[in-house]
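K.L.:
Everything below, folded, please.
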Amino acid sequence: MSERVISGRKGGLITLGAADALWAELTTDSAVPAVSAALTWSPADARAGYVLLGARVVAASGGQRGVSEVEVRRAAAELNAVEVEGGDLVRIGPFRGAPAQEHMEGMPLRWRQRIARELQERGGPGWAARGDGGRLRHLAGIDWRRLLVERTDGHTRTWWLPRGVVRLLDAAEHAERQWLHAARAGRERAAVPEQPSRPGRARAAGGGGKTTSLEGPAAPPRSYTGELQGQLYSVLSRKPNMSRKVAGWACAVCRTAPAAVLDHCHEHGYVRAPVCHSCNTLERPDHLYSNDIRVADHYTHLFDTRVGDWLRHWHRCPGCRARTTLPLPHLAAWTAYIACRPLRPTHRDARGSRGRKPCGVLRVSWTGSHHAPRSCLLMVAVDFCPSGEHRVLARVPYREAAERFGSWLAETAPAVAAAAGPDRLDGLPTRSRPVIADTSGEGLALF
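P.N.:
You can find the predicted model right below:
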């Protein structure tokens, strides 16, 4: 490490070049690939007073004089702790309706827009891999191109990143936003001339007040404790500064990443909780059409791996809790994934192993609405059967699906089941709401 300073550092600072080398050395074995010039190559700019390393804001003391070695090491340790599952991907674009973001001068990350701009305007991943002048533009010290997955379905091209990386970049964007808010507040305080005051009042004003230090990390988001419970999304979403308030909470599902959007029940209209982009994407059903969804791999997380967390989250809606059920798209996915699992055929694994694998891809569609449960019918089918043998597996009436879910809920999450039902309509909206489905998966803003 040619530039690393071991002795004679003032205040524990090392030069930017030494910090680059230290960052590269410490993140060699990270599951998230890091770049070697994280502090000295675009878009990092130490003259702004900070640089982003992973999800951590590292202060740059005196412009370009140096950064804290301790902070670089902490950022590297946090990056090394991030787990990446290759099959757990989140779609990051392209979207016709890009997520609305608060405009703030000097906020350079905005990683979704940066990726979309590079891939759309400069010819896609193949062009990006060639670099610009020999060095790649990075995001918070991360080489995102090495993890990007591009899928083509007909004429539609989509881009995907592992969920762990999406959460990391969302956390970095949140940390930077908090930092810049604190910096702006500090400049505004400095611009206000001091008002003459009596000595006693001066001591009181300067003694016990909390100040925001620009040299320290931003305050972590606070835990969500049900402050928005029972409120209608149609009312709450119109309130000023709501997006900034949401960003102050930690995600109510994973409880690690900062929240970015308000998740709400599209059938009853109630806000569930603030969640991060990653959990919001995970929660959204994979709609093919407004009444037709594909039961993808992420339902393993929803109904198997972290079922208690998700059931508790969905039942934050008073309507779903009173009915002891789920919104129709989620109930349909549950019916296909859990209730009809024994009906799914299997085929011999084509790769030559002795085992068998489930046939094709599950899909569930429905006719009618949850407002007319007697006529609503769920149809579970198999798409992409290798031999073309299977189509419709089952036709399940809505009421039967809801009863099955209630029984399964009592066994799987008894605490959630105990807080639900019986079917009470007190306090629910008097006007019925149709099922509103995000048919394209493109709406990331306040879903």
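K.L.:
From here on, just use CA atoms for contacts and neighbour counts.
P.N.:
Will do.
K.L.:
other SSEs contacting the longest helix anywhere in the chain?
P.N.:
What stands out as the longest helix in the chain, according to DSSP state H, is helix 163-191. In this structure, helix 163-191 packs against strand 56-61, strand 89-93, helix 277-283, with contacts taken as 3 or more Cα pairs under 8 Å, 6 or more residues apart in numbering; DSSP states H and E.
K.L.:
Second chain to compare with the first, below:
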Amino acid sequence: MRILMFSNDPEICVCHDDLPPGHTRLRHRDYVAELRRQTGIASKLAVLVSVPAGSNLQPQHEESGLSIIPIAAPHRLLAPLYSLLPALQGVKNFKPDLVTAQSPWESGPVAFLAAKLSRAKLLLQLHADIGTREWNQQSSAYRLRAIIAMIVCRGADKIRVVSENMKVRLAEEWRLSPEKFIVVPVPVSLPPPTELSRSSAKNTLLPGLADHPTVLFVGRLYPPKNIDLWVETAAAIARQLPETRFVIAGDGSEKEKLFALLERHHLREKTILTGHVSRDRLPDLYKCGDVFLLTSSHEAFGMVVVESLLSKTPVISTATGGPKEIISDGVTGRLISSGRAEDLAKAVLELLQDAKTREEMGTRGQIAMQQRYSAEIIREKLVTAWLQSAG
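P.N.:
Predicted coordinates:
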């Protein structure tokens, strides 16, 4: 089995002896190992990856069966054009059984051409909640991406999505057969947590929070996260439990809007804004929250939900997309279908004032996430999806 993959993640080009667990390079080595376990030692994975111009990276071929071919382009949007010739060479020399692309609106058209020329099957992968109202409102470029993705996906043999909800929505909106979709969630790549207790994590990372109930958010600050509702919910919580503190970790296009909302609701003094947090610090950051609050209007998957539960922090979320499949309502967190700030605040307050239930939910959540979203489980599912797509 030979698989030709188009990727936009330049981290896969990094190669040294101290790569952290979950690193992209290590994950793809593991994919090849699983592929060989299921099909035989001759199976190979070649990855054409977009990298910035001037990177001077050379192709890398490992004994593991993994090959990395960097494609340097002056701009990410030009990467498909620059990858055209290497793709044609890959088709000629590599002779793939399956072609797959991680970004249908960027590398998808070239992957489609490569699959047709090599008479290979085409598997396109969608991780983002593409085509939703919030997605399309971001810019005309986002609307164009959705159109390109829809056109290319219609020509694919299979489409990998990360949640059942995403499958149902796209099958209906794009008028595609549900049989065309394969659901494979995103693997957990969070580093192992330290031995810090919740109070110690608060004192170490965010001094002064140990004596305060704390509500946490981690994620990109952009329209689908519904920051307005998050701050409105926080304000309702603060009115009833004034000693509560709020931690928001992340960056994005709505950062200035967030500042304004916090000022308007008189929450600026009660809120810590950390900005972007490196992945090695995330496990302890999740411990800083007594409750994780997510108010998204759409979530393709919801990796932050999985990560929070892995850190034993229960999640209160709007009942949308991926979180509906990840959270067991009343068992590992709460799903609030109304989407009203008052109802979200009530659920958060109930947990903040009930340490025993918080601890039980967190423990159950950690066990469930380890059983459902470990790297080993998702790796086997993804490779099985590759083989199913290749026929």
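K.L.:
Please state their TM-score.
P.N.:
The TM-score (TM-score structural alignment, normalised by the length of the second structure) is 0.29; 194 aligned residues with a Cα RMSD of 7.1 Å.
K.L.:
Give the buried residues for the longest helix of the first structure.
P.N.:
Residues 163-180, 182-183 are the ones in helix 163-191 of the first structure that count as buried (16 or more other Cα atoms under 10 Å).
K.L.:
Put together a markdown table for the helices and strands packed on helix 163-191 of the first structure, with mean neighbour count and distance to L328 of the first structure on each row.
P.N.:
As requested, those are exported to a markdown table (neighbours: other Cα atoms under 10 Å; distance: least, Cα to Cα, whole Å):
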| stretch | mean neighbour count | distance to L328 of the first structure |
| --- | --- | --- |
| strand 56-61 | 23 | 40 |
| strand 89-93 | 22 | 23 |
| helix 277-283 | 22 | 13 |
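K.L.:
Go through those and name the closest to E71 of the first structure.
P.N.:
Judged by Cα to Cα, the one of those that comes nearest to E71 of the first structure is strand 56-61, at 6.2 Å.
K.L.:
tell me the angle that closest one makes with helix 163-191.
P.N.:
40 degrees (axes from the mean of the first three to the mean of the last three Cα atoms, to 10 degrees).
K.L.:
Next SSE downstream of strand 56-61 of the first structure?
P.N.:
Downstream of strand 56-61 of the first structure, the next assigned helix or strand under DSSP states H and E is strand 66-68.
K.L.:
name the helices or strands packed onto that following strand?
P.N.:
Using 3+ Cα pairs under 8 Å, 6+ apart, the elements in contact with strand 66-68 of the first structure are strand 13-14, helix 16-26, strand 56-61.
K.L.:
The next helix or strand after that strand - contacts with which helices or strands?
P.N.:
On the C-terminal side of strand 66-68 of the first structure, the closest following helix or strand by DSSP H and E is helix 69-80. Applying 3+ Cα pairs under 8 Å, 6+ apart, we find helix 69-80 of the first structure packed against helix 16-26, strand 50-53, strand 56-61.
K.L.:
sorry, back to before: make CSV out of the helices and strands packed on helix 163-191 of the first structure and add distance to S68 of the first structure.
P.N.:
Shown next, in CSV, are these (distance: least, Cα to Cα, whole Å):
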stretch, distance to S68 of the first structure
strand 56-61, 7
strand 89-93, 33
helix 277-283, 31
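K.L.:
nearest to R189 of the first structure, of the ones you listed?
P.N.:
strand 56-61 (20.0 Å).
K.L.:
what is the orientation angle of the closest one with helix 69-80?
P.N.:
160 degrees.
K.L.:
For the helices and strands packed on strand 66-68 of the first structure, give me a markdown table that also has distance to A332 of the first structure.
P.N.:
As requested, these are arranged in a markdown table below (distance: least, Cα to Cα, whole Å):
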| stretch | distance to A332 of the first structure |
| --- | --- |
| strand 13-14 | 57 |
| helix 16-26 | 46 |
| strand 56-61 | 40 |
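K.L.:
so which of those comes closest to Y398 of the first structure?
P.N.:
Each of these has some distance to Y398 of the first structure by Cα to Cα; the shortest is strand 56-61, at 47.6 Å.
K.L.:
which helices and strands sit right next to that closest one?
P.N.:
Under the contact criterion of 3+ Cα pairs under 8 Å, 6+ apart, strand 56-61 of the first structure touches strand 50-53, strand 66-68, helix 69-80, helix 163-191.
K.L.:
by how many degrees do the longest helix of the first structure and strand 89-93 diverge?
P.N.:
Here helix 163-191 of the first structure runs at an angle of 50 degrees relative to strand 89-93 (the same axes, to 10 degrees).
K.L.:
hang on, the earlier thing: nearest to K357 of the first structure, out of the helices and strands packed on helix 163-191 of the first structure?
P.N.:
Once those are compared by Cα to Cα, strand 89-93 is nearest, at 21.5 Å.
K.L.:
Show me what whatever helix or strand comes next after the closest one is packed against.
P.N.:
Sequence-wise, the next helix or strand downstream of strand 89-93 of the first structure (DSSP H and E) is helix 111-121. In terms of contacts (3+ Cα pairs under 8 Å, 6+ apart), helix 111-121 of the first structure is packed against strand 89-93, helix 125-130.
K.L.:
Which helix in the second structure has the most residues?
P.N.:
The second structure, longest helix under DSSP H: helix 355-372.
K.L.:
Show me what it is packed up against.
P.N.:
Contacts defined by 3+ Cα pairs under 8 Å, 6+ apart place helix 355-372 of the second structure against helix 303-310, helix 341-352.
K.L.:
right, so these: which one is the most enclosed?
P.N.:
Stretch with highest mean neighbour count among those: helix 303-310 (a mean of 25; mean count of other Cα atoms under 10 Å).
K.L.:
helices or strands up against it?
P.N.:
The contact analysis (3+ Cα pairs under 8 Å, 6+ apart) places helix 303-310 of the second structure against helix 282-287, strand 315-318, helix 321-326, helix 355-372.
K.L.:
So which of those is nearest V306 of the second structure?
P.N.:
Closest to V306 of the second structure of those is helix 355-372 (Cα to Cα; 6.2 Å).
K.L.:
what's the next secondary structure element after that closest one?
P.N.:
Per DSSP H and E, the first helix or strand lying C-terminal to helix 355-372 of the second structure is helix 375-390.
K.L.:
Next, the angle helix 355-372 makes with that following helix.
P.N.:
Interaxial angle, helix 375-390 of the second structure versus helix 355-372 (the same axes, to 10 degrees): 40 degrees.
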